[in-house]
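Visitor: dropping a prediction and its sequence here:
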Amino acid sequence: MIKKIMSSIVLCVYAAVAPAQTTAISLDAAVRTGKLKNGFTYYIRHNQTPKNRAQFYLVNKVGSILENDDQLGLAHFVEHMTFNGSRNFPKNTMMNYLQSAGVRFGADVNAYTGYDETVYQLPLPTDNEELMSKGLQIVHDWAQSATLDPAELDKERGVILEEKRLGKGATDRLQQQYYPLLFNHSRYAARNPIGTDAILKNFKPATIKQFYHDWYRPDLQALIIVGDIDAVAVEQKVKALFADLKNPVTERKRIVYTIPLTGQNQFIALTDKEVNSTIAEVVIKHQAPVIAAAADYKGLLIRQLFNSMLASRFAELSRRPNPAYLSANAGIKDFLGGLDTYRATVVAKPGELKKGFIAMWYEIERLKALGFNEDELERAKQNLKEQFGNVYRERDKNPSENYVQEYLSHFLKREAAPGIAGEYKLMNTYLPLIKLSDFGGLMNVYLKDNNRDIIITAPADAQKDLPAKEEVDKWIAEAKGISMQRFTTQTSTASLLGAQPVPGKVISEEKDNKEGLTTLILSNGVKVIIKPTAFKNNQIIFRGFSQGGTSLYDDRDYPSAANAASIMAAAGVGNLNANELDRFVADKELEVRPYISERFQGVTGGSSVKDFEVAMSLVYAYLTQPQKDSSLYKTMMDRSRARYYNRANDPGSVYNDTVSAVLGNNNIRRTGPSIKKLDMVNLDRAYQIYKERFANAGSMTFVFTGSIDIATVKPILAKYLGSLPRTQITDEAKDLDIPIPAGEIFKTVYKGKEVKASVLLVYSGKYNYDQRNNILFDALRETLNIRLLETLREEESGVYSPRVELTTAKYPSPTFTLTVQFGCAPANVDKLIATVKTEVAALANNGPSQQNISKWQAEWIRQRELDLNENPWWLNYLVDKLQSGDKPEEYTNDQAFVNAASPAELKDMARKYLQNGNFIKLVLLPEQE
């Protein structure tokens, strides 16, 4: 897997104490760390979230930047080959072993290659001592014992070329043109981790073996193990096992490559006929700071606050009437080669690049001239403090993966990582000391007029309107010349609700001690189901729903109904408009969103324990006091129209719209987004529909799970949910009768110029819906997925990652949809589809092998162990059962169904459902000459 670059900056630094400003921040005392004589580094930490699990990471300071000119792409190729045969796990026995132990390929065991590092991930259950020992051996083999068998190398060439093919398209073509500029023509510009076709097809085995021999060595490697383990015992095993790793006798120097700062400003403007929007990016490059001492930590907080205030400012500007652009954002972001950046991006309205760019750049100049205001800073501080506080309150439930990422950065970048409690102390020490004046110095460093790149990308039909560098320089000068008005935020002293609701009552309470559920019936008919858990210390999540949804409205009203919830949610609620609401929740840990789907309407969200009552007051406000903002509505619609204006340029969008139309019989409710549909949306009708959908709370059910004290929340629920309005009208969702078409349908879309194809195969039909069948069908899905990985990928080298997905539904009528999806070379489409059909026929004729059923069983059981300790799983499970009219305790029978799955049962299911005559083949091919 290739790691994407230039993601948003992630700076989480933890410290055990609040040291003097020049004191180095030491590593968390809870992690056992050391370096063996051969230079191999390890980090080992006990952590019980999740229980009976551990994360194993092998981190290598080895990436594509180290490749010789004849090795382009081989750092990534090595990553693949470590799974395809090693000293102790020849050929594909490693993955067979892991799958049999319940570890999923891709979802669990995985790896990525970047410019500067290659990282392997292996999550394992810790209640199996043999598996833990084998896991250590697997990591040891990754480190230095890959066989790199020539026959396996040749098989893997096709897989990697297919992975490379998936990335081809307009974005890749444009990046190939502007990366040299962005990377200042440094070595990074010529070391894309995916490599080149010529080398991937033709390199000799000796060339990749040389790369592995030179760079996979203990002085460039670290093992990170975090989880429910005996850290002392694991440390002794690591010391004993990894001591035999050897550095090369003639050791190549590991050069730390950088991107030089030239002081020059650069410009490039590009078009591509498959691009659907005009985007201008301004990238100001800067030497990245090192986070090592307490003094650095204050600077880190200043940068985090800067990003937060800037994001809030652009969000508020986007909600003002008739913004000059579709969207804009800016902030300090991570980069490569020892640099970070100030990066500002504007997505222009069609034909209005100049207007949008000047509006975005004006904000940069206004910021430099006038800075932020006290209100902005105070809100950002409160928001950051709340985020830190929530992490601190959950410190004993911090997932192991979070610790892994800290130690990974410590090893690769020497970023400090000393512990959650310490960071909380540092935050409380330094946050109050930060003043508005601190941001002037930050902007002097980052918002300079040199080391600045401007990159413009646009659709081909905008070529004639693209500016030259000199013209953009004039735009910048024009923005500087605009009279600077201090940024003002709308403030309001109004409360969320004009008047407090008259509380209802809890009229009945029933406990199910076996399932840990409490059911409350409120005086207005609202049903509340609560499952208290201890999975998190400070998390409550919920969903409320009732039947009806968009199914109750005719096709003419469908666009208004489908957009009603998003329109109302964007406008503000109660006494607060959108900007006032944003400030209202700035220092709170909560989220509340109304929704209207096809068969249900409701509200979903979550909060901290402290903010639960505020969240419930927002639920009450959204369901009873929505706002109608015509100005914001117009902005939303104009923005959406502009986004759809060039939608037909993008091959993926055209293909996806075709898929939706075919599977939905061209019904307006199934086809893709369009300007025509937007033109059917009416604000007044959307508002009316929204009010109608939430008029009768008596038919609503709310499900809550998390760190809930029932006695504490009952009066809150009675006040805000028990006071919701009730009518005598109870709606039921309608059957719209829009099934996937029966029979055989073949459709090919010709769009795009890259030599690549996308394939979607659809099996569908009527279905005998029950929990046992659902589980057996999942077994059928996964065993087919395993076989397609073996055939399409490993045997035929024709795809990178085939995907088999299953959807079953009880309402409006019991149906199933099983899809097979993959990308490949156009020349291989028919052959690979034939392979899929052969595998499906084999399932119907013979059933899956017992070995593949056993792999699925192990994966299912291990995943369910994790699911049962996650609040989101319980929320989704309970809501699904309630909406389907099934019993919440059904899950207790699931493992018995899993254990009883047999080849004969799955054969019968495959014959019944996958050989019913319904088969749809949808293919995207490049445009024909």
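Guide: Cool, the structure landed.
Visitor: for the rest of this, base every contact and every neighbour count on C-alpha atoms.
Guide: Noted.
Visitor: and for residue 827, the neighbour number?
Guide: Residues contacting residue 827 under the criterion other CA atoms under 10 Å number 12.
Visitor: which SS state does it fall under?
Guide: Per DSSP: H, G, I helix; E, B strand; the rest coil, the local secondary structure of residue 827 is helix.
Visitor: how about the contacts made by it?
Guide: Listed by CA atoms under 8 Å, 6 or more residues apart in numbering, the contact set of residue 827 is empty.
Visitor: how far does stretch 858-868 sit from its chain's centre?
Guide: Centre-to-centre, stretch 858-868 and its host chain are 21 Å apart (CA atoms, centre = their mean, to the nearest Å).
Visitor: another structure for you, compare them:
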Amino acid sequence: MNLRRILPLLPALFLLLCSPGSSSAKETAPPASSCFSTGWPQDQIDLKPDPALTFGTLENGVRYMIMPNKEPKNRVGLYLNVQAGSLHETEAQRGAAHYLEHMLFNGTRHYPAGKLVEYFQSIGMAFGPDTNAHTSYDETVYKLLLPDGGEKHLDEGLLVLADYAAGALLEPKEVERERGIILAEKRERDSASRRVFKADMEQGFAGTLVAQRDVIGTDEVLKTADAALLRQYYQQWYRPGKMIVVAVGDTKVELAEALIKKHFGPLKDEEKQPVCPDFGQVAEGGISAFYQREPDLGHTELTLASVWNTKPEAFTKTAALRRLQEGVAATMLNNRLQRLTSSKGSPLTSAYFYSSIMLGRVGFSSMKAKSSAGQWQASLELLNLTLRQALIEGFAEPELKRAKKEVMSQLRQAAESAASRKSDEIAAVLVSLINSDEVPLSPQQELELYGPALEALTLAEVNQSFRSLWPERRLIKAAGTLDLSGSGPSPEERLLAVFKAAEAAELKPWTAQAEAVFPYLPEPEQAAELTGCVAHGKIGAETCTFSNGLILNLKKTDFEPNELQLAAVFGKGLLAESKPGLAVLAKMLLPESGVGKLDQEQLRAALAKYSFVLNFGVDEESFQFKGQALKSETEPLFQLLRSRLDDPAFRADAFARVMRKIEQLYAQMASSVEGVMQLRGENFLAGGNSRYGLPPLEALQKLTLAEIEGWLAPALREESLEISVVGDFDQEQVLKLAAKYFGGPRKGSQQGAGTTIAFPAGQQLKLNVATATGKALAAVAWPTDDFWDIARTRRLGVLAAVLDDRLRKQIRESLGAAYSPYVYNQSSTVDPGHGVLRAVLLAEPGQAGLLAKKLRQAGAELAAGKVTQEELTRALEPTLTSIRDMVRTNRYWLDSVLISSSRHPQRLDWPTTIQSDFAAVKPEEIAALAAKYLQPDKAAEIILLPEAPTKEDAVPSALPADKTENAAEAGSRTAPGPKL
């Protein structure tokens, strides 16, 4: 467990943009003004790194870290960390760091333009999941997840990274071609929340370079950047002394080390170092207010924050333990905010606190809350009161006791599940830690370091740590749906007046919450008797039945040590929905209500010492609880499941909160083309069937708490259960717990039946969306088939992958008209014959209609033509690699095999054929499916346009603006689908 998870960093969604001889010499850390780091954080301090790590430094300054790891089996994560990003750009280069990141996929010394992605696909690596990159303020990171750890692929992977480091071709024609993709990415990432975040950075960090450097860059630079500009940045900052190679995975350390030396040893460093940027400083005194009207956000966001200047410091034991204290304090404040949010009549719909150090130079603390526009003043006053209570009165011993339990449970969970960590995830954490000059510790080291300190931590120490996170500077902000325009005081003056009045108000004390006890239900009066078990030898699983009808599916695995996953399935789910919207509200209401004897916040407090989770969902044909726990938490997980089933709660105050959240969510969705696709598009593709997509808000607002309880409570208490458990567990214990806690009588339920879905073949849905975001959505869909012919469903997935790859080349690479077109097939498990294959993209509004025609054309060409073996290989090899990884996860065995296997026994056969069946796919099979399903007359089209389209971006594709008139509206709502 990394303690930075307790004090969350700024949302990564907006910080990141996707797309030799060992030396033991100890280096002195560079001065704070330098942007060049040498040596390793542990060289001069009292913390030792994870002993599994091997560190090295080449003569040219390239550093490397190597760590053996067994999951995923036979795979290796290779990362090239360049310690330079948007902060290192000049004014004339704004956007060059990210532009350059794109260009390194478009021609290097050993991989000409257009060849690298296809090479990755041919060896079983998916573009995106297995090969990607991101650019941030102070780093650019290139990521490979190799299909195996043998010498051949490790050698080739490091050759690719070395090409990134020093072999960029930066051909002018490729720079020009990539321009449209960069602009499309900028447009695609635009959103209300993105604009609010950008304003937060500009306002909160005013005076620093961070406030001036939006990572993706400026339109002015992006539309004029040429090869010379990019090469200038490349030569300045892509130098051995700013590079770290990270290799984590199922390979030999000696082999990885030798190949790193081979490929990175020859790199040369320029003698003259570039000038490091002046980071700047924030103002440290006074109060500032900021207001941002952003109706598309769907809610009003209130913020209280503080910022202060600091200097980079070594990650010593003292610094680490100080972070622990700050993390515990943050946990306590977040617990208070959760309690306030769940309190009856609260103006808040969510609230959280985070604190961190930005790039070692600026500290920041922030309390953020969502509310409605009409309750902004009450929300701001409540945030201020909560902060004052914590700063002036401090926290209480019971709060510290709970926070210690929560932090300790995270430490233990990380240590006990360390063996199941994935190599690419470890590599990403190592890069993050090293770029923050922190010593990478193993989870066990963290437990040994922080555990005793946590136990000895006093309330006085935590209170003092919390106060240190709130120096004099205050920032007050309101953003979103709140409208403070009009005559009289300015919006900022009104915010300041409310804040100052709240500061002067009488300080009301924080009211402590009574300590809750769990479990609270009496021991069950009767246990079920085990009537027999049937072994499924081919897949190493077992199904046991009990005298009351309980079914228990079990599969023990060893690839995620000390962890188990559980699913409890009952009832008919969406098939039993008597009124549209019951499922949507029930999924939110049940967890929000807690359980019978404990409300949501009391339950959280009572479970503080555990790390397990248990979530509720409504599937096409069943209700489901899904959980994940450590092996040592097996019984508490079963106890919580029993409470959820036997003693559910349907609280009126929780229902009111859920409705407020729903209204805010719908308002946000209605203000973006992506949201309207869910609200309208998916239901259109299902012929208006109410089980598909989201119901109209008006339908949800008419539903009552009594109707939800009347629909769900009988299923929770009475419907027969099928429980599946996968992972590292004690089988005898699980059998006894299932018999003990679920031994009462339950009546069986008949399996529900679906209906025929009328796909809107040949129809179009074209809508205008009231939004300030200048992008459109175009989608073309074709009817396919239902789920249960598994060989067909697998091949439909391959067909989608083939079409996806064609669109990548045609729409993204050739036209530069969309950043990430994607294709996926979704087949129903309940409605006979129903499935939909979709091709979706986000585009410049003037191009949407023509790009929809391009999607149609791509489908028609695939239906009328052939699939080459080369195309199939590019689509299929990454799939086969993914399958090899997937079958070694508990999630696969739970969700794809055991769950509902009593209803669908064929699930138990699927693992025996999944790898061989996919490997046997032939080009002519995919071509035949295309010919059957992708006929032009079967296609349906969705075009969603912003109400006031923005001026057309410069897209080097020569696509004329679309002139199609609006078609008649159809359908009313939609459901989100997975992206490949």
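Guide: Nice, I can see it. Here the structure is a predicted model, which means the values were calculated and not measured.
Visitor: just the strands in the stretch 301-450 of structure 1 please.
Guide: Under the criterion DSSP state E, counting those that start in this stretch, the stretch 301-450 of structure 1 contains strands at 327-334, 339-348.
Visitor: I should have written the stretch 501-650 of structure 2 there, sorry.
Guide: Using DSSP E, counting those that start in this stretch, the strands of the stretch 501-650 of structure 2 run over residues 530-536, 541-546, 551-556, 563-570, 613-618, 623-630.
Visitor: tabulate the strands of the stretch 301-450 of structure 1 (TSV), appending distance to residue 390 of structure 1 and mean neighbour count.
Guide: Formatted as TSV, the strands of the stretch 301-450 of structure 1 follow (distance: least, CA to CA, whole Å; neighbours: other CA atoms under 10 Å):
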stretch	distance to residue 390 of structure 1	mean neighbour count
strand 327-334	24	21
strand 339-348	28	22
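Visitor: JSON lines for those, including distance to residue 845 of structure 1?
Guide: Listed next are those as JSON lines, based on distance: least, CA to CA, whole Å:
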{"stretch": "strand 327-334", "distance to residue 845 of structure 1": "54"}
{"stretch": "strand 339-348", "distance to residue 845 of structure 1": "54"}
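Visitor: identify whichever of the ones you listed lies nearest to residue 542 of structure 1.
Guide: strand 327-334 (31.0 Å; CA to CA).
Visitor: how close does the closest one sit to structure 2?
Guide: For strand 327-334 of structure 1, the mean deviation from structure 2 after alignment is 2.6 Å (mean CA distance after the TM-score superposition for structure 1).
Visitor: and that strand, how far out from the chain middle?
Guide: Taking CA atoms, centre = their mean, one finds strand 327-334 of structure 1 lying 18 Å from the centre of the chain it belongs to.
Visitor: mind listing residues that contact it?
Guide: Contact partners of strand 327-334 of structure 1, identified using CA under 8 Å, 6+ apart, comprise 6-10, 303, 306-307, 310-311, 314, 318, 340-348, 360.
Visitor: returning to that earlier point: could you dump the strands of the stretch 501-650 of structure 2 into a markdown table and include mean neighbour count?
Guide: Shown next, in a markdown table, are the strands of the stretch 501-650 of structure 2 (neighbours: other CA atoms under 10 Å):
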| stretch | mean neighbour count |
| --- | --- |
| strand 530-536 | 13 |
| strand 541-546 | 19 |
| strand 551-556 | 23 |
| strand 563-570 | 24 |
| strand 613-618 | 17 |
| strand 623-630 | 22 |
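Visitor: compare these and give me the one nearest residue 945 of structure 2.
Guide: strand 613-618 (31.7 Å).
Visitor: which residue in structure 1 lines up with residue 341 of structure 2?
Guide: Residue pairing (TM-score structural alignment): residue 341 of structure 2 is matched to residue 318 of structure 1.
Visitor: and its match, what does it touch?
Guide: Neighbouring residues of residue 318 of structure 1 by CA under 8 Å, 6+ apart: 327-328.
Visitor: rerun at 7 Å
Guide: Applying CA atoms under 7 Å, 6 or more residues apart in numbering to residue 318 of structure 1 gives the contacts residue 327.
Visitor: ditto for residue 471 of structure 2
Guide: Contacts of residue 471 of structure 2 (CA under 7 Å, 6+ apart): residue 306.
Visitor: what's the match for it in structure 1?
Guide: In structure 1, the residue paired with residue 471 of structure 2 is residue 448, using TM-score structural alignment.
Visitor: swap in residue 876 of structure 2?
Guide: Residue 876 of structure 2 maps onto residue 857 in structure 1, by TM-score structural alignment.
Visitor: what is the burial count for the closest residue to its match other than its chain neighbours?
Guide: Among residues not flanking residue 857 of structure 1 along the chain, residue 898 sits closest, at 6.2 Å (CA to CA, 6 or more residues apart in numbering). Residue 898 of structure 1: 21 surrounding residues under other CA under 10 Å.
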